[in-house]
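**Student:** one predicted model, sequence on top.
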Amino acid sequence: MADVQTPAIGIDLGTTNSCVAVVRNGRVEVIANDMGLRITPSCVAFTDEERLIGVAAKAQAVHNATNTIFDAKRLMGRKYDDGIVQKCIELWPFNVVESSSGDPRFRVEYKNETKDLSPEEISAMILGKMKTVAETYIGSPVKDAVVTVPAYFNDSQRQATMDAGKIAGLNIVSLLNEPTAAAIACGFNQKKNTKQNVMVFNFGDSTSDITILRIAGNDFEVIANSDEIYLGGRDIDERLVEHFIEEIKVKYNKDIKDNSKALSKLRTACERAKRSLSSSKKEPILVDSLFDGNDFKSSLNRDCLMKLCSDLYKKIMEPVDAVLKSAKMTVDDIDEIVLTGGSTRFPMQELLKKKFNMSKLNQSVNPNETVAHGAAIHAASKSGGKTIENIKFVDVTPLTLGINVLGNLMSRIIPRNSKLPAIKKKKFVTTVDYQTGVDIKVYEGERLSSDENNLLGEFSLENIQPAKKGISIIEVTFVVDNNGILTVTTEDAATGSNEEIVIRCNKGRLPKQEVERMVTEAKEFQKDEEKREKLAGALQEVKALIVKVKDLISELMNNDLENLELDNFSSVCTDTE
């Protein structure tokens, strides 16, 4: 028997595409959107009349590039001056500006007004779309959701995702790492009780990451993560675009690199051909009216793709070696490989088959749907549904945790990939004669310099026993529990003086009043769209009525009932249409 309460849903909030799923009667159901597609582009567009989300937004992007926002996830939890933000701005056709607080904002024109929107707001719109898709399918309002995030997301990025959920009207019961979600999906399908070492290989459009888990029944233990956040399927697409730009130069003596419309058309054709090479050895590149009315015709085969992108594919495989090393494993220790992400097709499958045994590839779930599939299972487990057995999983710290020391260096206390819960202690000495206090800054990240890592919090330890530098000993203790809550304690060994700071993974990144404002605006957007839908529905009804009246008039006139008024009425109906 199905649970009476509205089920919690699982949402894969992707950089390029998003997906939503639900568990009902013990079965996972990936939900199709209003276009009948199970994958929705993570894309939002603004026009003089309306806001568009998903398929409709992507469809008009070529003609409305400056007001069509994509890749918003890449800016979540980042400052405007972040290197990744600046790199993205160089590539995007839309405008990104700096807010008064130093955060990035997407600047768009909507209904003849300029609006600056945060990455959280854009992500909230996509989450809201997924919520609506689920509610239409389930037939009742949805409140609770598990939302997935990349394993490498830091504290700020996770908090930003929580804020986006709140703006969208969702109660995010849990943030789930994408690789863990994928492993849950495949583990749930197979329900093996023997221990298995599973590698989750995620090659998305923007990033790639690899995770090794140990699975036994419903127990999932993350062993290690590795990633390449600057490399994904789009880098392959750009390499292909560069190749064909050069070909066009030779064939037509024309450089289209500054023609954004032509580049968008060519990029779409390259992406389509790349994906098709998963099932064919050669694909045509056909673009109608690419520039100056000229059609472009060429082709792409597997050998050419490998030759053009060999260095990129080699780089993509580097995290595989890194994660094996971190897990203290070899290729022979891996029992199964789970593929996720839209780019895990040719030639990635061929490369993995060469490195691992071919039979190890698990393709039981569509790579585009695996993460949402697992998120839905976890959502059902978290919400107390009786149709899903309780899932237990042990995660690891996604990033190294430490404190700032002399010389602006980060002293590492809890290394990346440490099993949760984790506790580590480290002793430090004073660096100034007769020092009576010390400021502690807590960071997460892998860089040597503290300033290049993410600041989590700071506090002070007072009443240190005065002594020559190097004499007083301060013990720093880091404790991270299963929920990702970090507690940092410092103590002067001589006096027993101590201080503590608790850094919670669910504290808001945006000020409360900002979130409330965004929630209000999100509701206004929703009201506008509901009005447009009602108006569109009314117009359709009027048009249908006109068609019926015209048919009736036609039938009467065919019966030789000549009537001037019928002719006039028919003319009025035609004019109204």
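**Tutor:** Received the coordinates, thanks.

**Student:** C-alpha from now on. contacts and neighbour counts both.
**Tutor:** Fine.

**Student:** where exactly do the strands run in the stretch 351-500 of the chain?
**Tutor:** Assigned strands in the stretch 351-500 of the chain, in chain order: 361-362, 392-394, 401-405, 409-414, 422-429, 438-444, 454-461, 473-480, 486-492, 498-503 (criterion: DSSP state E, counting those that start in this stretch).

**Student:** relative to strand 486-492, how tilted is the fifth one?
**Tutor:** Calculated by axes from the mean of the first three to the mean of the last three CA atoms, to 10 degrees, strand 422-429 forms an angle of 30 degrees with strand 486-492.

**Student:** sort out which residues of strand 422-429 are buried, please.
**Tutor:** Residues of strand 422-429 classed as buried by neighbour count (16 or more other CA atoms under 10 Å): Ala422, Ile423.

**Student:** circling back: and Val22, which of the strands of the stretch 351-500 of the chain is closest to it?
**Tutor:** Between Val22 and the strands of the stretch 351-500 of the chain, the tightest spacing by CA to CA is seen for strand 392-394, at 19.0 Å.

**Student:** show me what that closest one is packed against.
**Tutor:** Contact partners of strand 392-394 among helices and strands, from 3 or more CA pairs under 8 Å, 6 or more residues apart in numbering; DSSP states H and E: strand 219-228.

**Student:** okay, now the one to match up with it:
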Amino acid sequence: MTVAFGIYVGCSSCCISVTRDGKFEVVANAAGDRVTPAIVAYHDAEVVTGLAAKQGMIRHGGNTIQHVLRVAGTCEDEGQGQPGGGSGSGGACLPSWEGGQARYSVQRGDKTVQVTADDVVTHIFSLLKEIATAHTVEQELPVVICVPAWSSENTVAVVKKAARKAAFNVLATVTQPAAAALAYGLADDNKQNIYTVVLHCGGTTVVGSVVEIAGGLLTVKESITSSTVAGNSLTNLLVQHFAKEFYTKYKGDPLENRRSRRKLYNASENCKHVLSTMNTSQVYVESLWEGVDFSTTLSRARFDGLVAGTLTAFLHQAREAVQRCGLTEAQISKVILTGGSAKIPRLQQLVGDAFPRADLLCSLPPDEVLAAGASTEAALLSGQPTHASVASSLVPALATSVFCKIIGSKSNECVFSRGTPTHSRQTLSLALPAPAPASCTVVIYEAEELVEEPPVEDALAQVDVTNLIPDSKLLRLDFHLKSDGSLHVVLQETQAKINRTFVIESGRS
């Protein structure tokens, strides 16, 4: 397979990425947008999905379904059909539960038709399939799907079933935190143990997760979800601000009817996105209330002031996840932002202040990160048979990190970090002291962290290297950690033509 796809499907939007020759690219839909609304509208003779369905909500709200992933796979009303809908609900069709399955009643012509949440999800994947086929000539469409961190097993099953109905070959599913780490290649380094916070700021939920990356393996240590504040909370604050401004000017309430409310919500949402990249946004709504047009301007500084309290609340999930893991902010090495609301500069600043010692990773568009990570995993699964999937599994791994040191020199490096799975390989080039001695001693030891003078009891092997010459500068060591826990080492020095092989039998590691 030369092409692999990654898909992220959330409550508010979906995104698809394609990986060719190890490089991923988030691809656009027919409208030229790389993020597609996860909205489906049932009209008399057709089913409309994506941006067209969202734009038609003002007129066809009762037949338009959004946030379907919150109810897919649920057998009863859990109070999450329209999380945080507020001003943006716009009269959208709400689910009911019959026969242990979420259903929607939509009007198609003169008939009222029942459609299941599973059917709605399938329509979303059918649209994504159209996007995918425009970027490959192959019949098979291998895909890894990224699902929200809060997804239940039943929700994941519905997503996989819908993808298969749309003719995708589902290789695996990954959760938001794992996909985010994959997108930035954090699993490629098997020499470091790091803790990473992934903060997902979506339209209906904020998810804070802690991911441990050890020996190339990703482990989601904690994940906390809240729908109390999210991207739509920010939009609703703008709706209230603009409604108040309109009332001050024209003494009319644009929130008193569904159509006006939906128009103002759409304008507010667009304003929020514009202010993520621009310092000022022009807002114009034609015939907002009783034929009166509304026009205003909002600066980023004013926007930051309006949403300051809500943005601060976004950080609560990340901080709580860190605390539940028994960690402190200082122990977090990297922070990844995902979701459309994570593009807001003020939020990025707040996150950077909250984790001052961490690298803030937001070079990729936050609303495209998850699809990119999923396509990276799809490429690995379809093209690299030795790759260990990030799916939950038990993998034999090192209990302690392994280091290699040349006695009497500054060369002292990590070979394999704790948690490195078997079967693994690593190559080190260690600098010899200058001028080169006639002989040196190489110590391979295990420890929790690098130490200058490793205790004798921690040594796995001590090798004397003799017959070095003045031109000797580097020792090359090839390490092969086998599945039985044994460590096979090849030591070479090209100038003196030294080539030695030895085996460290499996032990404490």
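**Tutor:** Looks like it arrived, so ask away. If you're wondering where the values come from, they're calculated on a predicted model, not measured in any experiment.

**Student:** ok, back up a step: any idea which of the strands of the stretch 351-500 of structure 1 gets closest to Ala544 of structure 1?
**Tutor:** Proximity to Ala544 of structure 1 (CA to CA) singles out strand 361-362 among these, at 50.1 Å.

**Student:** the helices in the stretch 351-500 of structure 2, which residues?
**Tutor:** Secondary structure of the stretch 351-500 of structure 2 (DSSP state H, counting those that start in this stretch): helices located at 369-383.

**Student:** which residues in the stretch 51-200 of structure 2 form helices?
**Tutor:** With DSSP H, counting those that start in this stretch as the definition, the stretch 51-200 of structure 2 shows helices at residue ranges 51-55, 57-60, 117-133, 153-165, 176-183.

**Student:** most packed of those helices?
**Tutor:** For the helices of the stretch 51-200 of structure 2, the largest average neighbour count (mean count of other CA atoms under 10 Å) is found in helix 176-183, namely a mean of 28.

**Student:** in structure 1, point out the residues matching that helix.
**Tutor:** Aligned using TM-score structural alignment, helix 176-183 of structure 2 spans residues 178-185 in structure 1.

**Student:** just how off-centre is that stretch within its chain?
**Tutor:** Taking CA atoms, centre = their mean, to the nearest Å, one finds stretch 178-185 of structure 1 lying 14 Å from the centre of the chain it belongs to.

**Student:** repeat for stretch 258-265 of structure 2
**Tutor:** The chain centre lies 32 Å from the centre of stretch 258-265 of structure 2; the measure is CA atoms, centre = their mean.

**Student:** now that stretch on structure 1. Mean distance?
**Tutor:** Per the superposition on structure 1, stretch 258-265 of structure 2 and its aligned residues are separated by 1.5 Å on average (mean CA distance after the TM-score superposition for structure 1).

**Student:** what range does that stretch cover in structure 1?
**Tutor:** The aligned range for stretch 258-265 of structure 2 in structure 1 is 260-267, by TM-score structural alignment.

**Student:** contacts for the matching stretch?
**Tutor:** For stretch 260-267 of structure 1, contacts defined as CA atoms under 8 Å, 6 or more residues apart in numbering pick out Val62, His63, Pro93, Asp237, Glu238, Val241, Ile256, Lys257, Val287, Leu290, Phe291.

**Student:** just those residues: which are in strands?
**Tutor:** Val287, Leu290, Phe291 (DSSP state E).

**Student:** including neighbour count, could those residues go into TSV?
**Tutor:** Below are those laid out as TSV (neighbours: other CA atoms under 10 Å):
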residue	neighbour count
Val287	18
Leu290	19
Phe291	17
